[in-house]
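**Student:** The following block contains a protein sequence and its predicted model.
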Amino acid sequence: MIELVALDMAGTTIDEHGDVYRALEDSVVEAGAQVSAENLQAWMGADKTEAIAALLELGGVRADAALVERTFGRFREILAGFYAANPPVPLDGVEEALRSLKASGIKVALTTGFSRDVADPILATLGWEVGGGGLLDAVVTSDEVPRGRPAPHMIHRAMERTGVMDVSAVIAAGDTVNDLQAAANAGVMGVGVLTGKLDADALGQCPNFAILDGVKDLPTLVAQSRWSSLSRPR
């Protein structure tokens, strides 16, 4: 029996028009790094401070703590500008899917590589409330745990906040390799969605229970009786 669905934000539940990619690239390029699209994709879904440090090093720049902090500040400024000009919106069918899951007694959490000060304004713009009958039961940001994805900490923190104890009763869905690796590391059921930059072949290289067109298809998947017998990823 599924008790909790933990979902990534950008590219999984929210269409933010690819602006995270652009803001990451612009901020590290401003700091003197040159990075490839493959390097950017490899760090999508991860904690943004960790991603910036890695991308600076990959781009030939020594990533000392002061530079990482400055670059992260520029990332937030650039991203805020993009979002002000073109606000994020829910992906197709996501709100309906989340309401369906909650109507079935399943708790819904978001986990994100954003820090809290980036995530909260997005949620406020969308009108997605947490607790008290809102659309969400919990939101966990990467600055609230020791390590971001692919570490399992955000998923486990979501379980803690929603009172779920059994990892076999949890689905974690996302659109990146790091999302699925985090699910595997957490011991929960990983589901890939095709609403991000990666196709089914790329996501299928990671441990997963299913690859879906989008979160909109999760209620149907959860309703299938075969979920009750699953406890390990393929």
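**Tutor:** Good, I have the coordinates.
**Student:** contacts, neighbours, all on C-alpha from now
**Tutor:** Noted.
**Student:** Could you pull out the strands in the protein for me?
**Tutor:** 4-7, 14-15, 89-90, 107-112, 138-141, 170-174, 189-193, 210-212 (DSSP state E).
**Student:** Could you dump those strands into a markdown table and include mean neighbour count and distance to residue 122?
**Tutor:** Shown next, in a markdown table, are these (neighbours: other Cα atoms under 10 Å; distance: least, Cα to Cα, whole Å):
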| stretch | mean neighbour count | distance to residue 122 |
| --- | --- | --- |
| strand 4-7 | 26 | 15 |
| strand 14-15 | 20 | 9 |
| strand 89-90 | 16 | 9 |
| strand 107-112 | 25 | 12 |
| strand 138-141 | 24 | 12 |
| strand 170-174 | 29 | 18 |
| strand 189-193 | 28 | 21 |
| strand 210-212 | 19 | 24 |
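**Student:** ok, and here's another one to check against it:
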Amino acid sequence: MAGTTVADGGLVEQAFAAAAQRVGAEPDAVPGMLDYVRATMGESKISVFRHLFGAEAKAQAANTAFEEAYGELVDGGRIAPIPGAREAVEELRAQGRTVVLTTGFARTTQDAILAALGWQDLVELTLCPADAGGRGRPYPDMVLAAFLRTGAVDGVQQIAVAGDTSYDMLSGVRSGAGIVAGVLTGAHDKRQLETHGATHVLGSVAELPGLLAGADR
């Protein structure tokens, strides 16, 4: 969601810096940690914290602090939809497609974002890592969970995955999706997206309905 359908203006990094401070990370270590956070955008946040903080208790504490900090920023009106994102989802649904929004955030944060944008009823299904076994991206679990839960298509090759990170691309490729579209409104650039398996690179998710309509012809 963040970077693909939601413009958060760097709130992930701000929330991480706040979380690191709250759990007592050394100030000199935070810039290096932020580099890792940027490189792994799209991954389940608890997985990121396990890598950075090691001990499970500290990783869980950092994850909780991150979710609280991000939630505070969301509640402060600091997020907005990517221009044309809502319209793109509505057009996809008008084309008869089933749309699922996935995230590396926890459910509480995902729900806060949806509420802040008024998107609670925008799509048929929303998924976070815990809804699909807990591993999150770059594993294909959320994509395959969407496939199984919606029953919208006959085979995985009919799935289209769109995202702004390398891990979005990897999860799409690993799921067997026929279209894996990178968008340039978020964390990673065209080279990173293509290197990790993007079949298409779009300026934004607003271009996705046109891409899929063209693929149907």
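**Tutor:** Perfect, I can see it now. Remember, predicted model here, so these are calculated numbers, not experimental data.
**Student:** so what number do they get for TM-score?
**Tutor:** Here the superposed chains carry a TM-score of 0.90, computed using TM-score structural alignment, normalised by the length of structure 2; 209 aligned residues with a Cα RMSD of 1.7 Å.
**Student:** Tabulate the strands of structure 1 in JSON lines, adding columns for distance to residue 40 of structure 1.
**Tutor:** Shown next, in JSON lines, are the strands of structure 1 (distance: least, Cα to Cα, whole Å):
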{"stretch": "strand 4-7", "distance to residue 40 of structure 1": "21"}
{"stretch": "strand 14-15", "distance to residue 40 of structure 1": "18"}
{"stretch": "strand 89-90", "distance to residue 40 of structure 1": "23"}
{"stretch": "strand 107-112", "distance to residue 40 of structure 1": "16"}
{"stretch": "strand 138-141", "distance to residue 40 of structure 1": "20"}
{"stretch": "strand 170-174", "distance to residue 40 of structure 1": "17"}
{"stretch": "strand 189-193", "distance to residue 40 of structure 1": "19"}
{"stretch": "strand 210-212", "distance to residue 40 of structure 1": "22"}
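**Student:** Disregarding flanking residues, what is the spatial nearest neighbour of the equivalent of residue 141 of structure 2 over in structure 1?
**Tutor:** If you follow residue 141 of structure 2 across to structure 1 using TM-score structural alignment, you land on residue 153. Residue nearest to residue 153 of structure 1 in three dimensions, not counting chain neighbours: residue 145, with 6.1 Å by Cα to Cα, 6 or more residues apart in numbering.
**Student:** To which residue of structure 2 is the one you found aligned?
**Tutor:** Structural alignment (TM-score structural alignment) places residue 145 of structure 1 against residue 132 in structure 2.
**Student:** Roughly how far does that match sit from residue 16 of structure 2?
**Tutor:** Computed as Cα to Cα, to the nearest Å, the residue 132 of structure 2 to residue 16 of structure 2 distance reads 24 Å.
**Student:** And those two? Which one has more around it.
**Tutor:** Shown here are residue 132 of structure 2 and residue 16; by other Cα atoms under 10 Å, residue 16 has more neighbours (24 against 16).
**Student:** quick one, what contacts the counterpart of the more buried one in structure 1?
**Tutor:** Aligning on TM-score structural alignment places residue 16 of structure 2 opposite residue 24 in structure 1. Going by Cα atoms under 8 Å, 6 or more residues apart in numbering, residue 24 of structure 1 touches 40, 52, 75.
**Student:** and the gap between residue 24 of structure 1 and residue 77 of structure 1?
**Tutor:** For residue 24 of structure 1, the distance to residue 77 of structure 1 - Cα to Cα - is 11 Å.
**Student:** can you check residue 49 of structure 1 too?
**Tutor:** Distance of residue 49 of structure 1 to residue 77 of structure 1, given as Cα to Cα: 14 Å.
**Student:** Which one of those two is surrounded by more residues?
**Tutor:** Legend: neighbour count by other Cα under 10 Å for residue 49 of structure 1 and residue 77, higher for residue 49 (22 against 14).
**Student:** wait, which of the strands of structure 1 is closest to residue 98 of structure 1?
**Tutor:** Counting by Cα to Cα, residue 98 of structure 1 lies closest to strand 107-112 out of those; the figure is 7.0 Å.
**Student:** angle of that closest one against strand 170-174?
**Tutor:** Inter-element angle recorded for strand 107-112 of structure 1 and strand 170-174: 40 degrees (by axes from the mean of the first three to the mean of the last three Cα atoms, to 10 degrees).
**Student:** Strand 107-112 of structure 1 corresponds to what range in structure 2?
**Tutor:** Taking TM-score structural alignment, strand 107-112 of structure 1 hits residues 98-103 over in structure 2.
**Student:** to the chain's geometric centre, what's the distance from that stretch?
**Tutor:** Remark: stretch 98-103 of structure 2 is offset 10 Å from the chain centroid, using Cα atoms, centre = their mean, to the nearest Å.
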